[in-house]
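Enquirer: this one's sequence-less:
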């Protein structure tokens, strides 16, 4: 005999709970009587003229802004097509003619350390460097002591 059958034999198969007669018919009425009264739907308020046309005014402003942006882009792009390297704008030509602008870009694969080493090996004083490159040292730096160290040479102190 199974364990379940023994339990049914000992206690029976009656669950012990019964629903009273007419309970489910009265359940809806009793729940509804306990709820608070349902509030009335709010009445709609008349909208002003501005409230009614505001979405359309915003839509028109948005399209006007898009039209202005497209007009500006068209104006900029049409004026940009007339620029080329053969025909630069007058302001750029004036700057080049005035001098002071080196139009050749300098690209170097040497590091700063390599450049410093080359300068320290090739020049014994700042005077030679100034003569070769047309550079004039500012007076406040003229009395400065410079210590240059190269890979192959020992540290030496040079006066400027």
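Expert: Ah, there it is. In this text, all values refer to a predicted model and were calculated from it rather than measured experimentally. Residues are numbered from 1 along each chain as shown.
Enquirer: alpha carbons only for contacts and neighbour counts from here, please
Expert: OK.
Enquirer: ok, so what distance separates residue 79 from residue 72?
Expert: From residue 79 across to residue 72, the span is 11 Å (C-alpha to C-alpha, to the nearest Å).
Enquirer: Helices along the chain, start to end?
Expert: Remark: helices assigned in the chain by DSSP state H are 3-11, 23-34, 49-80, 90-98, 112-122, 126-133.
Enquirer: orientation of the shortest one relative to helix 112-122 in degrees?
Expert: When you say that, I think you mean helix 126-133. Counting by axes from the mean of the first three to the mean of the last three C-alpha atoms, to 10 degrees, helix 126-133 lies at 110 degrees to helix 112-122.
Enquirer: Could you list every helix and strand in contact with helix 126-133?
Expert: Packing partners of helix 126-133 (3 or more C-alpha pairs under 8 Å, 6 or more residues apart in numbering; DSSP states H and E): none among the helices and strands.
Enquirer: Swap in 10 Å and give it another go.
Expert: helix 112-122 (3 or more C-alpha pairs under 10 Å, 6 or more residues apart in numbering; DSSP states H and E).
Enquirer: just the longest one next, same as before
Expert: Using 3+ C-alpha pairs under 10 Å, 6+ apart, no helix or strand is in contact with helix 49-80.
Enquirer: and residue 126, how many neighbours?
Expert: 19 (other C-alpha atoms under 10 Å).
Enquirer: here's the one I want to compare it with:
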């Protein structure tokens, strides 16, 4: 599910290459927003069948605020515990939704989205600072390989935040 022809290995190998590229892209940049912007651009460039990828950042203790992203304009503020992003942040765990229309309390920012994966984002000290949100117009777009690969991607990114 990668757009570039350089990704010709297994899905696991492709995620490894993607994470390697991320590390070299952000390793010398101390600015969190710049690194998140490049990470969302990198994911948008290489993942197929997605229509939105970006970050929501924890503001205070009760809500997420829109951060760097690629895609159509999005919801700006999401309370913790609300929607997929708020639930993933509150629980501190990855959530995969095969059909967002069946998810209770789903917040629809883009009517074209049908599936979603949201991963907690932590800083280098392990503190929750937000979530990575990826939407797809395809139902059941994200599988266990995506969960493992994106978790490794987010873990690598966390060491630069």
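Expert: Now that the structure is in, tell me what you want to look at. If you're wondering where the values come from, they're calculated on a predicted model, not measured in any experiment.
Enquirer: So after superposing, what's the score?
Expert: Superposed pair, TM-score by TM-score structural alignment, normalised by the length of the first structure: 0.17. Supporting alignment: 42 aligned residues with a C-alpha RMSD of 4.4 Å.
Enquirer: Include distance to residue 145 of the first structure when you put the helices of the first structure into JSON lines, please.
Expert: Formatted as JSON lines, those follow (distance: least, C-alpha to C-alpha, whole Å):
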{"stretch": "helix 3-11", "distance to residue 145 of the first structure": "105"}
{"stretch": "helix 23-34", "distance to residue 145 of the first structure": "100"}
{"stretch": "helix 49-80", "distance to residue 145 of the first structure": "54"}
{"stretch": "helix 90-98", "distance to residue 145 of the first structure": "37"}
{"stretch": "helix 112-122", "distance to residue 145 of the first structure": "14"}
{"stretch": "helix 126-133", "distance to residue 145 of the first structure": "11"}
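Enquirer: can you tell which of those is closest to residue 159 of the first structure?
Expert: Closest to residue 159 of the first structure of the helices of the first structure is helix 126-133 (C-alpha to C-alpha; 8.5 Å).
Enquirer: Could you list the buried residues of that closest one?
Expert: Judged by neighbour count using 16 or more other C-alpha atoms under 10 Å, the buried positions of helix 126-133 of the first structure are 126, 129.
Enquirer: need the helices for the second structure, in chain order.
Expert: Using DSSP H, helices in the second structure cover 11-26, 32-46, 83-91, 144-158.
Enquirer: which of those helices sits most buried?
Expert: Most buried of the helices of the second structure, by mean neighbour count (mean count of other C-alpha atoms under 10 Å): helix 83-91, with a mean of 23.
Enquirer: Can you name every helix or strand that it contacts?
Expert: Using 3+ C-alpha pairs under 10 Å, 6+ apart, helix 83-91 of the second structure sits against strand 52-59, strand 63-71, strand 77-79, strand 95-97, strand 115-122, strand 128-136.
Enquirer: tell me the angle the last one makes with helix 144-158.
Expert: Comparing the axes of strand 128-136 of the second structure and helix 144-158 via the same axes, to 10 degrees yields an angle of 140 degrees.
Enquirer: Check which helices and strands strand 128-136 of the second structure is in contact with.
Expert: helix 32-46, strand 52-59, strand 63-71, helix 83-91, strand 95-97, strand 115-122, helix 144-158.
Enquirer: Dump those into a markdown table; add distance to residue 128 of the second structure as well.
Expert: What follows is these, written out as a markdown table (distance: least, C-alpha to C-alpha, whole Å):
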| stretch | distance to residue 128 of the second structure |
| --- | --- |
| helix 32-46 | 14 |
| strand 52-59 | 8 |
| strand 63-71 | 11 |
| helix 83-91 | 8 |
| strand 95-97 | 15 |
| strand 115-122 | 4 |
| helix 144-158 | 10 |
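Enquirer: Which of those sits closest to residue 19 of the second structure?
Expert: Comparing those by C-alpha to C-alpha, helix 144-158 comes nearest, at 5.2 Å.
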